[in-house]
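Student: Make a model of this:
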Amino acid sequence: MPYDTVRGTDPAVADALAGERERQNDTLAMIASENHVSEAVMEAQSSELTNNYAEGYPGSRYYGGCEYADEVEQLAIDRAKELWGAEHVNVQPHSGSQANMGVFLAVLDPGDKILSLDLTHGGHLSHGHPVNVAGKTYEVEQYEVNAETGYVDYDQLAAKAEAFDPDIIISGYSAYPREVEWERVQAAADSVDAYHLADIAHITGLVAAGEHSSPVGTADFVTGSTHKTIRSGRGGIIMCDEEHADDVDSAVFPGLQGGPILHNVAGKAVGFGEALTPEFEEYASQVVDNAAALGERLQERGLELVSEGTDTHLVLVDLRPSHPDTTGKDVEAALEEVGIVLNANTVPGESRSAFNPSGIRAGTPALTTRGFDEEACRTVADLIYEIVDAPHDESVEGFVDQKVDELTAEYPLYD
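Tutor: All right, here's what the predicted structure looks like:
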């Protein structure tokens, strides 16, 4: 039985851990930022490296006893360089948000200017939202997607850059289903002598596998998460040219944190190694194919997708045209009751509160890890629609709940 050792010491925690394992096995994880890592990554992340402190970097630590810590971190660095073609990589950030802060600390001063995508249009909290430390530390202006097309308005971005004169422009998004045109953002940054930070948190795996174009070599800085489409355990990463290496490393340590979470770095190393295999390329391709199938079926059933489709791992549904009285939170709660877990999300031209928005966001990374193909994802789309259309109908709920049970049994996650 899992967690037997924990149970002998702390049954309450063991019960919660076992419950979470069961929950993941028996539900469909469709939050676009979530995935299921391999048993190897989980084992590495629970290793004895949790006992090491290891402030500093490989070959230059402030503590002794770091021989194997150095080996593991260097493996993570070298594999990341191979995956993304970066000159310099820092694998120590604890999250994608912390990776972004590392870049800001490396090249910005308090009061400097950031130009980023508005949160309600698919941007991210760490890109300068007023409640975030970035928004409290820097002056922030935001661009938008075209509310009619759902695509980033690159002309507006360039015009805002000329008017605002930012010190850094951020591309890469949290709820944007289309491929990002990195070169157009870079051109806008060049025109005002600004840095360009490409945040690929959601698409790290798609970029690594060639399913999405790469900003590495175009943007000055590339940040990402390591637990979404790359399946390498929770954490962050920063990539840059050698000219910025010292500034980035100093910003991460000692600027933002002390000792790295080395057992997480071990998970990154193992996950990056898995991502270097042909099987991972097949996986990433299937993620994109599954998202396309999911989106197409939702459209066939009458739901409207922002930008009318997807190029990536996620779809963003605007509920207003088909179900104007239904909110994203209504759907999120109703779907969770039947074992489908996704999140409410704002949509371009949002007319409701961000706490109870008009859209839902659904992703396919975790389903694909379980083995779902396009046909299975079309089935899931049908189930989602049934709940959207009749969220409180007990017969519909019973039918969908049974189908979810069948799907999780057909595509088991854990033995």
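
Student: hey, let's count contacts and neighbours off CA atoms from now on
Tutor: Will do.

Student: mind checking how far the one helix or strand G267 maps to is from the chain centre?
Tutor: Assigned by DSSP states H and E, G267 falls within helix 262-275. Centre-to-centre, helix 262-275 and its host chain are 17 Å apart (C-alpha atoms, centre = their mean, to the nearest Å).

Student: Quick one: list the elements packing against it.
Tutor: Here helix 262-275 touches helix 39-45, helix 67-84, going by 3 or more C-alpha pairs under 8 Å, 6 or more residues apart in numbering; DSSP states H and E.

Student: What about H244, how many residues nearby?
Tutor: Neighbourhood size, H244 [other C-alpha atoms under 10 Å]: 16.

Student: who's in contact with T310?
Tutor: Shown in contact with T310 (C-alpha atoms under 8 Å, 6 or more residues apart in numbering): P177, R178, A291, A292, G295.

Student: Identify the residues contacting the last one.
Tutor: Contact criterion C-alpha under 8 Å, 6+ apart gives L305, G309, T310, V315, A381 as the residues in contact with G295.

Student: Next: the second one.
Tutor: Taking C-alpha under 8 Å, 6+ apart, we find R178 in contact with Y151, S307, T310, D311, T312.

Student: how far away is G135 from T120?
Tutor: Plainly put, G135 is 15 Å away from T120 if you go by C-alpha to C-alpha, to the nearest Å.

Student: contacting residues around stretch 84-103?
Tutor: With contacts defined as C-alpha under 8 Å, 6+ apart, stretch 84-103 is touched by 73, 76-77, 80-81, 126-127, 134, 199, 201, 207-208, 214, 216-217, 221, 223-226, 234-242, 245, 248-249, 251-252, 255-256, 260-261, 265, 268.

Student: from the chain's centre, how far out does it sit?
Tutor: On C-alpha atoms, centre = their mean, the centre of stretch 84-103 falls 14 Å from the chain's centre.

Student: Over to stretch 340-353?
Tutor: Centre-to-centre, stretch 340-353 and its host chain are 17 Å apart (C-alpha atoms, centre = their mean).

Student: To check against the first, give me the structure of this:
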Amino acid sequence: MGEQLVAIGQALTERTCADAATARLIEAELARQATTVNLIAAANHLSPAVSAAMHPALESIHCEGYPGRRYHEGQEAADGLERLATERARRLFGTEHANVQPYRGTMANLAAAVAVLEPGDTLLGLETAAGGHYTTGGSLHLIGRMFRVVPYEVAADTGELDYDAIEAAAREERPRAIFCGDTSYPRLWDYAALRSIADAVGAVLVADVSQSAGLIAGGAIPSPAPHADIMTAATYKTLRGPRAGLILTKKRYAKAVDRAVYPVCQGGTNVRVLAGIATALGEALTDGFRAYSRQVVENSRVLAGELAFLGLDLVTGGTDNHACLVDVRPLGLTGDAAARLLASAGILSNGNQIPHDPNPPRTPSGLRLGTAAVTSLGMTPTGMAEVAELVVRVLRDGPPAVDKVRLRAAEIRRELHRPDDDAWMCADTEDLV
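Tutor: A predicted model of the protein is given here:
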């Protein structure tokens, strides 16, 4: 392993010899990634095909507007790449219109809100501590400052969504839009029920699937496409593309969404990122990606099941998607302390609020664990069960367990694929045309 890291570092230094300080920092990051098990739910790896598509030459294209309606010359490649990406997005998710220009999922949420709301209008969104995204779950984000955000909660006894309570809130508040979707809700959404609630009050239904877009694309969990007016997503996380966003809409909202993205909410697009998005969406259309998405969910269920078997307290008792949420208070920990302890043992995660959390976001009561990144590298259910045991050992035994677990975590990582090796899952790029 040491020789491999030295070779990687030497190659990197040769490519970045003009800035040795930058090279050293990147080399350190490569070494970290090669020796740790990444259970951060929002993390993933780019495939070799996506990485290769993001050619540096594309950075020199100054691109504003939409295909066929740009403000600068020399846009042939930009137009072709954007059209390819939008066509693949429509085909993948079964929607009438797609916009692939948002810089992130957060920008996609902002553009969706601007497209269908006027300043001061009311929207409903899942409360942040209950698992909702901060853009639509409270007043922190610009959305909460432009519009009146009314958060809805999950049931206190089960931690699951209460659709009767959501309907009651909608009938009382009469929102112009209802946002659904989450960052840390481990169960499936009933999009048909939300469609019925939105229709009852005349609201637009917006589904933020930033966390689960790849699982939806791969058919591992149900899609909101038949029910939602607008879908927003991140193109990384479970979709395994570059760090950007996209919006999927019914045709009636297409013009408003496009204008909200550009020029209202952001400037020109990054053509290099467009190329990566197009390739990632193409990969997501393959049988290999569908197998990957199913494996992500299976690994997540194994992880959650083993953690529960070993005595940890899981919010909602388990998971139906790529992540699970652990209440670490019975262990005498806060989520941030638990995450730091695991990181010292070579296992990455993040502290996270739990429903009705008495603690603030920086020192939450929960720990979030996900399986998208390790599944990309070939993690199996058997390996996942061992990782769960290592997590519990560190959280229960504390610092005395760290050194041994860190050595085993590095061994597990070495047994998995490198992100650029020939065994990369879903590398059937010949099927992308």
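
Student: quick one on the thing from earlier: possible to save the helices and strands packed on helix 262-275 of the first structure as JSON lines with distance to P11 of the first structure?
Tutor: Output for those, formatted as JSON lines (distance: least, C-alpha to C-alpha, whole Å):
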{"stretch": "helix 39-45", "distance to P11 of the first structure": "21"}
{"stretch": "helix 67-84", "distance to P11 of the first structure": "32"}
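
Student: Which of those helices has the highest mean neighbour count?
Tutor: helix 67-84 (a mean of 20; mean count of other C-alpha atoms under 10 Å).

Student: now G398 of the first structure, nearest residue through space, not along the chain?
Tutor: Among residues not flanking G398 of the first structure along the chain, V338 sits closest, at 7.8 Å (C-alpha to C-alpha, 6 or more residues apart in numbering).

Student: Tell me which of the contacts of R178 of the first structure fall in helices.
Tutor: Using DSSP state H, no member of the contacts of R178 of the first structure falls in helices.

Student: got a winner among the residues you listed for most neighbours?
Tutor: T312 (25 neighbours).

Student: can you tell me which residue in the second structure aligns to that residue?
Tutor: When the second structure is aligned by TM-score structural alignment, T312 of the first structure is paired with N321.

Student: repeat for L75 of the first structure
Tutor: Match for L75 of the first structure (TM-score structural alignment): L84.

Student: Break down the stretch 201-350 of the first structure into its strands, ranges please.
Tutor: Secondary structure of the stretch 201-350 of the first structure (DSSP state E, counting those that start in this stretch): strands at 221-225, 236-240, 304-305, 314-318, 340-341, 343-345.

Student: what's the mean deviation for the fourth one versus the second structure?
Tutor: For strand 314-318 of the first structure, the mean deviation from the second structure after alignment is 0.6 Å (mean C-alpha distance after the TM-score superposition for the first structure).

Student: And for the second one?
Tutor: By mean C-alpha distance after the TM-score superposition for the first structure, the fitted strand 236-240 of the first structure averages 0.3 Å away from its aligned residues in the second structure.

Student: same check, this time on the third one
Tutor: In the superposition against the second structure, strand 304-305 of the first structure averages 1.0 Å from its aligned positions (mean C-alpha distance after the TM-score superposition for the first structure).

Student: just the last one next, same as before
Tutor: When the second structure is superposed, strand 343-345 of the first structure averages 0.4 Å from its matched positions, counting by mean C-alpha distance after the TM-score superposition for the first structure.

Student: residues in the second structure aligned with that strand?
Tutor: Going by TM-score structural alignment, strand 343-345 of the first structure sits over residues 350-352 in the second structure.

Student: Please work out which residues outside the matching stretch touch it.
Tutor: Under C-alpha under 8 Å, 6+ apart, the answer for stretch 350-352 of the second structure is 40, 325, 334-339, 361-369.

Student: among the residues you listed, which are in helices?
Tutor: With DSSP H as the criterion, helices contain G335, D336, A337, A338, A339 from among the contacts of stretch 350-352 of the second structure.

Student: Where do the strands of the stretch 51-200 of the first structure begin and end?
Tutor: Using DSSP E, counting those that start in this stretch, the strands of the stretch 51-200 of the first structure run over residues 56-57, 60-61, 88-90, 113-117, 139-143, 168-171, 195-199.

Student: helices and strands around the fifth one, which ones?
Tutor: In terms of contacts (3+ C-alpha pairs under 8 Å, 6+ apart), strand 139-143 of the first structure is packed against strand 113-117, helix 154-164.

Student: Same list (the strands of the stretch 201-350 of the first structure) but as JSON lines, adding distance to G111 of the first structure and mean neighbour count.
Tutor: Listed next are these as JSON lines, based on distance: least, C-alpha to C-alpha, whole Å; neighbours: other C-alpha atoms under 10 Å:
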{"stretch": "strand 221-225", "distance to G111 of the first structure": "20", "mean neighbour count": "28"}
{"stretch": "strand 236-240", "distance to G111 of the first structure": "23", "mean neighbour count": "27"}
{"stretch": "strand 304-305", "distance to G111 of the first structure": "38", "mean neighbour count": "22"}
{"stretch": "strand 314-318", "distance to G111 of the first structure": "34", "mean neighbour count": "28"}
{"stretch": "strand 340-341", "distance to G111 of the first structure": "39", "mean neighbour count": "21"}
{"stretch": "strand 343-345", "distance to G111 of the first structure": "30", "mean neighbour count": "24"}
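
Student: Would you format these as a markdown table with distance to L413 of the first structure included?
Tutor: Converted to a markdown table, the strands of the stretch 201-350 of the first structure look like this (distance: least, C-alpha to C-alpha, whole Å):
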| stretch | distance to L413 of the first structure |
| --- | --- |
| strand 221-225 | 22 |
| strand 236-240 | 25 |
| strand 304-305 | 29 |
| strand 314-318 | 21 |
| strand 340-341 | 15 |
| strand 343-345 | 21 |
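
Student: circling back: okay, the helices and strands packed on strand 139-143 of the first structure, which one's buried deepest?
Tutor: Most buried of these by mean neighbour count (mean count of other C-alpha under 10 Å) is strand 113-117; its value is a mean of 26.

Student: Would you mind measuring from the closest residue to the match of L75 of the first structure other than its chain neighbours to A388 of the second structure?
Tutor: Counting by C-alpha to C-alpha, 6+ apart, A278 is the residue found nearest to L84 of the second structure once chain neighbours are left out, at 6.2 Å. Look at A278 of the second structure and A388 of the second structure: by C-alpha to C-alpha, they are 35 Å apart.

Student: next one: G366 of the second structure
Tutor: For G366 of the second structure, the distance to A388 of the second structure (C-alpha to C-alpha) stands at 16 Å.

Student: of those two, who's got more company?
Tutor: More crowded of G366 of the second structure and A388, by other C-alpha under 10 Å: G366, with 29 against 19.
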